[in-house]
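**Student:** heads up, no residue letters with this:
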């Protein structure tokens, strides 16, 4: 399970140091793709296969399902951490997530999210998002 929040900076070759705690759980290779809310998602290979299997069940006749599957898979890339514990953020994903230099890496149960520091701050300061309000909505769903 991925938990925690870490702040790092990209080097001049768009490489990011992956926290050791996360590297151990990710394994030797993993998948990075476009996420929601202007961030990137990272999945272990095992979790990626689980998601892939779920997405295969979506009806091809549904326009939104086709669009989501295209978006999700087209942005995906298999990654590895180098010997210094760094992972390369591809240019298309860096642009999508509005990443310049400083990022926040957060653990979200079965995935990691990489946020530009500016987008993370906007998300956390959004007047429409309140931790208490979200918790109340989740309780209404039985969570």
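**Tutor:** Okay, I see it. In this text, all values refer to a predicted model and were calculated from it rather than measured experimentally.

**Student:** hey, let's count contacts and neighbours off CA atoms from now on
**Tutor:** Noted.

**Student:** What strand or helix carries the residue nearest the centre of the chain?
**Tutor:** To find the centre residue of the chain, average its C-alpha atoms and take the closest one (C-alpha atoms, centre = their mean): that gives residue 41, at 1.6 Å. When elements are defined using DSSP states H and E, residue 41 is found to belong to strand 40-44.

**Student:** So which other helices or strands are in contact with that strand?
**Tutor:** Under the contact criterion of 3 or more C-alpha pairs under 8 Å, 6 or more residues apart in numbering; DSSP states H and E, the helices and strands touching strand 40-44 comprise helix 20-26, strand 29-34, strand 111-116.

**Student:** Use this one as the comparison:
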């Protein structure tokens, strides 16, 4: 399971260190693409294949399905960490997520998200206010 929060700086070439605790679980090649909420999604190969199968099953005649597939797949990039454990995050993806010099990796179960530090901080502040209420609405956690 992909969990945790890790902060790393991008180097001058746009490379970002993949946290060691996530690297093995992500495997290679990992796939980075546009996510929701202005972050990037990072998928291990097996999860990416499952998602691709679901995308192929979407109705071609539905405009919202076509738009979603286009945006998700056109932004996708296969990345293999270099010997230092870094991946090159394409400029278009960095721009989409607002990532300039520092990023936050967060594990969310079957994928990882990469956020601009400022956006992640703002998101946590806003979501924290409603955390208990959201939990009550979506699931009985049994705790």
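**Tutor:** Here it is on my side, so go on. Since we're looking at a predicted model, the values are computed, not measured.

**Student:** ok, now which ones touch residue 45 of the first structure?
**Tutor:** For residue 45 of the first structure, the residues meeting the contact criterion (C-alpha atoms under 8 Å, 6 or more residues apart in numbering) are 26, 29-31.

**Student:** oh sorry, the question was meant for residue 97 of the second structure
**Tutor:** Applying C-alpha under 8 Å, 6+ apart, one finds that residue 97 of the second structure lies in contact with 34, 38-40, 115-116.

**Student:** Need the contact partners of the helix or strand in which residue 107 of the first structure is found.
**Tutor:** In this structure, residue 107 of the first structure sits in strand 102-108 according to DSSP H and E. Around strand 102-108 of the first structure, the neighbours that count as contacts under C-alpha under 8 Å, 6+ apart are 1-10, 112-117, 120.

**Student:** quick one: buried residues of that strand?
**Tutor:** 103-107 (16 or more other C-alpha atoms under 10 Å).

**Student:** can you check stretch 119-134 of the second structure too?
**Tutor:** Within stretch 119-134 of the second structure, the residues scored as buried using 16+ other C-alpha under 10 Å are 119-120.

**Student:** Quick check: which of the helices and strands packed on strand 40-44 of the first structure is buried the most?
**Tutor:** Across those, averaging neighbours per residue (mean count of other C-alpha atoms under 10 Å) puts strand 111-116 on top, at a mean of 24.
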